[in-house]
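# Pasted the sequence and its predicted model underneath.
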Amino acid sequence: MGAAIGQFLPIAVGVLISPLPVVAVVLMLVSGKAKANALAFLLAWFVSVAAIVTVVAILVGGAAGDAASRPAWVAWVKIALGALLLLLAGSQWRGRPRQGATPETPKWMTVIDAFTPVKAAGLAFVLGAVNPKNLLLVVSGGAAISAAAQGTSTRLVAALVFAVIATLGVTAPFVIYLAMGTRAHTILDALKTWMIQHNAIIMTVLLLIISAKMIGDGVSAL
C-alpha cells in the first residue's frame, strides 16, 4: 500500500488543486442552494474519480499480472499517458490569457446560480470524468496504482485513498463555508478570482510535473 501511495500521491495532488472544480464549488456556495448543490457536487466528484481510478487500476493490474512478470506494454502505457499530459500542458500554455487580459469564462459559470443538486452532480461528473485534463490525471493515477499495488483488494483500497485525496481540493471551500458562513464569501470570492485568472498556468505546471513523473516511471520500467 505504501508503494502505491508513493506512486500516485503527486497525481492525486494534481487532481486536488485543479482550479475549475474548486471554482465550481465556490460559485455554488454563493448561490441560492449553496449547501445542497455543493454537497451533491462533492459526492458526485468523489464517486466519478473513485470509479475511474478503480476500473483502470484493476483492469490494467489484472492484465499486467504481478511485478515480476509485468509486460513491457505497461511501461509504454505510462509513457504514452505522460506524452499526452505533456501535449495537454503545451495546449494550456498556448491558451493562457496574455498579460492584462481577462480569461474567458466558461458558459456553465454564468448559469450556476440556477443549478439544482442534480445539475450540480452532473457538472461534477463532466469535470471529473469527461474533462480531458482531469480524466488523463485520474487514468494516470489508476495506472500508477496498478503498477505499485499487488492484488485486487489492495488496488481497491489504494483507489479509494486516491479518490479521497483528490476530493480534498473541492471539499476545502465547503469546509470554509461551514466554518465561517456568510463571512466566508469574501475569502471564497477572492479564491475564485485568483484561480480563474491563473487556471492555465496552474494546470500547465501540474501537467508538466506529472508528465515527467509518468514518462520517468515508464522509462525506468523498460
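Ah, there it is.

# Every contact and neighbour count from this point should use C-alpha atoms.
Will do.

# wait, what's in contact with residue 74?
By C-alpha atoms under 8 Å, 6 or more residues apart in numbering, the residues touching residue 74 are 60, 64, 147, 218.

# let's go with 7 Å and repeat that
By C-alpha atoms under 7 Å, 6 or more residues apart in numbering, the residues touching residue 74 are residue 64.

# where does it land in three-state SS?
helix (DSSP: H, G, I helix; E, B strand; the rest coil).

# Residue 180: how many residues sit nearby?
Other residues within reach of residue 180, judged by other C-alpha atoms under 10 Å, total 12.

# Sorry, slip of the keys, the one I care about is residue 112.
As a burial measure, residue 112 scores 20 neighbours (other C-alpha under 10 Å).

# can you give me the helices for this structure?
2-16, 19-29, 34-64, 72-94, 107-110, 117-125, 132-148, 152-180, 184-197, 199-221 (DSSP state H).

# Buried deepest among those helices, which one?
Comparing those by mean neighbour count (mean count of other C-alpha atoms under 10 Å), helix 132-148 ranks first with a mean of 26.

# Use this one as the comparison:
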Amino acid sequence: MLEILGELLPIAVGVLVSPVPNIGAILIAGSRRGAVKAPAYAVGWFVGVLILTLVLSLVGIGAGGTPIFVHWLNVILGLVLFWLARKEYLNRDRKELPPWMEAVDDLKSYQAGLAGLTLATIANPKSLPLSAAAGVVVAEARLGFTGTIVACAVFAAVGSLGMVLVAVLRFTSAGSAALGRLKEWLAENGPAITIPLFLVLGTLIITNSLEAIRGP
C-alpha cells in the first residue's frame, strides 16, 4: 500500500497545485459567509476527485489482470497532460478567471459545494486526466475493494489540502490577509508550477504504460 501511495503522491500534487480551483477557494473564502462556503467548496472538491479516481480504479477489480485498454487509456491521459502543458505555456500571460468566480458573493453554501464538485470533475480539464491517471495506478495495484477505496480517499485528501488550508485560514485575521496575497501569487506563478509538473507526470505515465503494454 505504501508503495502505491508513493506513486500517487506526485499525481496528487498535480491536483493540489491546480491554480484555478485554488483561486476559486480563495475567492469563495473571502466572500460573504465565506466561513461557511469555503468548507462546502472543499468538501465538493474532495468528493469530485474521489469519484473520478474510484470510477476508473474499480474497472480493474475482479479480473485476472489489468485490461490492456487501461494501459492505452493511460497513454492517452499522458498525451493529454502534454497538451495541457502546451496550453498552459501559450496562455501563460493571461490572468482571466472563469465568469462564475466573479460572482462568488452571491453563491449559497450548496452552490459553493457544487462549484467544487464541478471543478473537480467536468469544468477543470486538468483534474480529469490526473484523477484518471491515479485511478489507473490503483487499478494496476490490485488492492481489492477496501484497499482501493482507502488509496483513492488518501489521493483525494492530498489533492484537497489546498482547499482545506484556505478554509482554515478564513477564520483568522492574518489568514484573511494572506489569502489576498496568495491569490496574486497563484495568478502570477501558476503556469510556472503546472507546466513542468504536467510534462514530468505525462512522461512517467506514458513510459510506465508502454512498458506494461510491451510486457516482460
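Great, that's in hand. Just so you know, these numbers come straight off a predicted model, no measurement behind them.

# TM-score for these two?
Once superposed, chain against chain, the TM-score is 0.91 (TM-score structural alignment, normalised by the length of the second structure); 212 aligned residues with a C-alpha RMSD of 1.7 Å.

# Would you quantify the distance from residue 57 of the first structure to residue 144 of the first structure?
Separation of residue 57 of the first structure from residue 144 of the first structure (C-alpha to C-alpha, to the nearest Å): 8 Å.

# Quick check: neighbours shared by these two?
Joint contacts of residue 57 of the first structure and residue 144 (C-alpha under 7 Å, 6+ apart) do not exist.

# gap between the closest residue to residue 64 of the first structure other than its chain neighbours and residue 38 of the first structure?
Nearest non-adjacent residue to residue 64 of the first structure, counting by C-alpha to C-alpha, 6 or more residues apart in numbering: residue 70, 5.2 Å away. Distance, residue 70 of the first structure to residue 38 of the first structure, using C-alpha to C-alpha: 42 Å.

# what does residue 79 of the second structure align to in the first structure?
Matched across to the first structure, residue 79 of the second structure falls on residue 83, judged by TM-score structural alignment.

# what sits against its match?
Residue 83 of the first structure sits next to residue 211 when contact means C-alpha under 7 Å, 6+ apart.

# Contacts only, for the closest residue to residue 43 of the first structure other than its chain neighbours.
The spatial neighbour of residue 43 of the first structure that comes closest, neighbours along the chain excluded (C-alpha to C-alpha, 6+ apart), is residue 121 at 7.6 Å. Neighbouring residues of residue 121 of the first structure by C-alpha under 7 Å, 6+ apart: 40-41, 44.

# corresponding residue for residue 121 of the first structure in the second structure?
In the second structure, the residue matched to residue 121 of the first structure (TM-score structural alignment) is residue 113.

# ditto for residue 183 of the first structure
Correspondence of residue 183 of the first structure to the second structure, assessed by TM-score structural alignment: residue 174.

# do residue 157 of the first structure as well
Here residue 157 of the first structure is matched to residue 150 in the second structure, going by TM-score structural alignment.

# okay, stretch 8-21 of the second structure sits on what stretch of the first structure?
Mapped onto the first structure using TM-score structural alignment, stretch 8-21 of the second structure spans residues 8-21.
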